[in-house]
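Participant: Next input, structure requested:
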Amino acid sequence: MPPTLTKAEEAVPSREKMQTVVGIATSGRPEILAELVRQLAHQTVKPDRIIISYAKPDDISAIPQTLRDMASLELVTGYQGASVQRNVILDRLEDEDIILFFDDDFFPHPTYIARMLEAFRDNPNILGATGQVLADGAQGPGLRIEDANRLNAQANTEAVFKIEDAFNTYGCNMVFRCAAIKRLGARFDERLPLYSWYEDIDFSRSLLPHGRVVKVNSAQGVHLGNKTGKGSGIRLGYSQIINCIYLAQKGTYPWSNALKSAGRHLIINSLKSLKPEYYIDRKGRLLGNLIGLGDLFRNRITPERAATLHSKKRAS
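Facilitator: Prediction:
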């Protein structure tokens, strides 16, 4: 069950003049997705629309008919990949004010949408925002839905209201002003295939010359970091090297950050491949890093090549 709200949280007013749409790009997590959709109905400010972009029928197979019948829920299909699936969602925008992108394994606190709307309403110069992640299973073996419910129930959203400028939005929970997206023609870069490593940095930082990108600490949630649907370690390792350089050349990622990021992942994968975690394909990532370095030395900056590399079955 979703966490119980305090009286103060229940009293957060709905921003009726601001229309919201939740966009979810999903792959390989049908049960988790179904629970997320169910919990979105318990937000203190409910989204006006929920658009789920999926690649295979199995991706949405666990959503019960009662939820499918909701007028606010739309299921759209397209090619697999975080960037292309999110662009499918962008193509479905109508006259909404705010779009909230959630990973299919991110469980927002029931007041998440309300807090974000407050931030966007009170700060017209905010174009993009990310919330506070109470726990991130991506940094470990992953979390369960029960963990997310417990952590959200224990969260103190009343104590944190600070809004601070951010380097970028974090892909598991990103919120954008629709008018800015339309005015600037912002799109997720489809040259970043499949898992689309750093597409969140690229998209959100493309907005920075025109407004603020912030972290809203009162908008909270839990990222399960579920390991299914991630793809092979080789492909991810390749993207860890090539995508950084590609985005630096593109101008959305500073060269200093790009070189540090690529170097850091190469070192970590090299060291940890000697005694890898059971839930990470470190040897696959390292191999992908080395293939990426080979391409980099040949001046072959082609992030889309990740999709063509040999896929391993082990979760990465």
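Participant: only C-alpha atoms for contact and neighbour calcs from this point on.
Facilitator: OK.
Participant: where exactly do the strands run in the stretch 201-316 of the chain?
Facilitator: Assigned strands in the stretch 201-316 of the chain, in chain order: 212-223 (criterion: DSSP state E, counting those that start in this stretch).
Participant: if you go through it in chain order, where are the helices?
Facilitator: Here the stretch 201-316 of the chain has its helices, by DSSP state H, counting those that start in this stretch, at 233-250, 255-272, 282-297.
Participant: So which of the ones you listed is the most surrounded?
Facilitator: Comparing the helices of the stretch 201-316 of the chain by mean neighbour count (mean count of other Cα atoms under 10 Å), helix 233-250 ranks first with a mean of 25.
Participant: which residues touch Leu36?
Facilitator: Asp104, Asp105, Phe106, Phe107 (Cα atoms under 8 Å, 6 or more residues apart in numbering).
Participant: now it: how far from Arg29?
Facilitator: Leu36 is 11 Å from Arg29, where distance means Cα to Cα, to the nearest Å.
Participant: Overlap in contacts, the two.
Facilitator: Contact criterion Cα under 8 Å, 6+ apart; residues shared by Leu36 and Arg29: Asp104, Asp105.
Participant: who's in contact with Phe188?
Facilitator: Each residue near Phe188 by Cα under 8 Å, 6+ apart is listed here: Ser83, Val84, Arg86, Asn87, Glu199, Asp202, Phe203.
Participant: one more, for comparison:
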Amino acid sequence: MPLTKDMQVVVGIATSGRPAILAELVRQLTHQTVRPTRIIISYAKPEDIAAIPQTLREMASVEFVTGHMGLPAQRNVILDRLDDEDIVLFFDDDFFPHPTYIARIIEAFHDNPNILGVTGNVLADGAKGPGLSIEEADRLNTNAGTSSVSKVEDAPNTYGCNMAFRCAAVKRLGARFDERLPLYAWYEDIDFSRSLLPHGRIVKAHGAQGVHLGNKTGKGSGLRLGYSQIINCIYLARKGTYPWSHAVKSAGRHLVINALKSLSPEPYIDRKGRLFGNLIGLGDLLKNRITPERAATLHSKKKAS
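Facilitator: From the prediction side, this is the model:
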């Protein structure tokens, strides 16, 4: 169904361990050219939201919810609180959108009634390096061009740090984040968005711009992530939301990268932990034990991204 330009947008943020960054994100959301109707923050511990002052909570129409810890579970709590809004927009707690981000998302949905999901244009992704600061994100957003504002192109899936969906379609199809993908999860965004793909378009809106800090706090161990890099791909391929060709390539690529880089690892990544997790995952594959939730039971002494 087509949506009007005055559609209601609810922003959902699942957060853990980044109180100061979260508070700044909420503050910046109040400066969007089109402000969200509501902001729903799903948190794991009280200290996760302690840095948001009461005045900002009221100004930004923030609603707090809590439940089981883990990204898919926390996002499902947000889905459970949707009312009559038109669009649900998920941000990572360290994604800083350009001031026109929500306006561009609304334009994409309004101009294309067959779109069910939209992901934006990440100007810089600190997840691929040591991470970015809020100041760097502000600079990049300030200097961002607008030449591709109207460009929308089909995408195979959304990127979890910034993704929006039609609430009516999510409710009608009963779409949920898979809670068998535990903790920080891995490819839960692919699974969720591709479950909608048979029913409508998933696109990238180049005009909806922002910066992903890729902050390293609030992440789990490299061991657990390494396990998920192998098992989650195969689990989702069996489930049917991730092509087998992509799953095998993804698992193999991460195994090779972690093996090579563990010889001279980056200071901000637990490469050896990831490699060990990869090997445990391969062992489970040989035993035909495809249990992504096992990642939550693995323990290592060192914590890194």
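Participant: hmm, back to that, looking at the contacts of Leu36 of the first structure, spot the one nearest Arg144 of the first structure.
Facilitator: Asp105 (9.5 Å; Cα to Cα).
Participant: just checking, the closest one touches Leu33?
Facilitator: Yes - here Asp105 of the first structure reaches Leu33: they are 6.8 Å apart, a contact under Cα atoms under 8 Å.
Participant: thinking again about what came up before, which of the contacts of Phe188 of the first structure does the second structure keep?
Facilitator: Conservation of the contacts of Phe188 of the first structure in the second structure, assessed by both residues aligned by TM-score structural alignment, their matches' Cα atoms under 8 Å: retained contacts are Ser83, Val84, Arg86, Asn87, Glu199, Asp202, Phe203.
Participant: Quick check: closest non-adjacent residue to Pro243 of the second structure.
Facilitator: Nearest residue to Pro243 of the second structure, sequence neighbours excluded (Cα to Cα, 6 or more residues apart in numbering): Ala237, at 5.7 Å.
Participant: gap between the equivalent of that neighbour over in the first structure and Glu164 of the first structure?
Facilitator: If you follow Ala237 of the second structure across to the first structure using TM-score structural alignment, you land on Ala248. Distance check for Ala248 of the first structure against Glu164 of the first structure: by Cα to Cα, it reads 24 Å.
Participant: what's the answer for Asn226 of the first structure, then?
Facilitator: For Asn226 of the first structure, the distance to Glu164 of the first structure - Cα to Cα - is 28 Å.
Participant: Among the two, which residue is more densely surrounded?
Facilitator: Counted by other Cα atoms under 10 Å, Asn226 of the first structure and Glu164 do not tie: Asn226 has more neighbours, with 22 against 13.
Participant: ok, for the more buried one, nearest residue in space, not its chain neighbours?
Facilitator: Asn226 of the first structure sits nearest to Gly142 (Cα to Cα, 6+ apart), 5.2 Å away.
Participant: Verify the stated contact: Pro303 of the first structure with Ile242.
Facilitator: Yes - between Pro303 of the first structure and Ile242 there is a contact at 5.8 Å, judged by Cα under 8 Å.
Participant: Show the contacting residues for the residue lying closest to Asn232 of the second structure once chain neighbours are set aside.
Facilitator: Nearest residue to Asn232 of the second structure, sequence neighbours excluded (Cα to Cα, 6+ apart): Pro292, at 5.8 Å. If you count contacts by Cα under 8 Å, 6+ apart, Pro292 of the second structure has them with Arg180, Leu181, Pro182, Ser228, Ile231, Asn232, Tyr235.
Participant: one more time with 7 Å, if that's ok
Facilitator: For Pro292 of the second structure, the contact set (Cα atoms under 7 Å, 6 or more residues apart in numbering) comprises Arg180, Leu181, Ser228, Ile231, Asn232.
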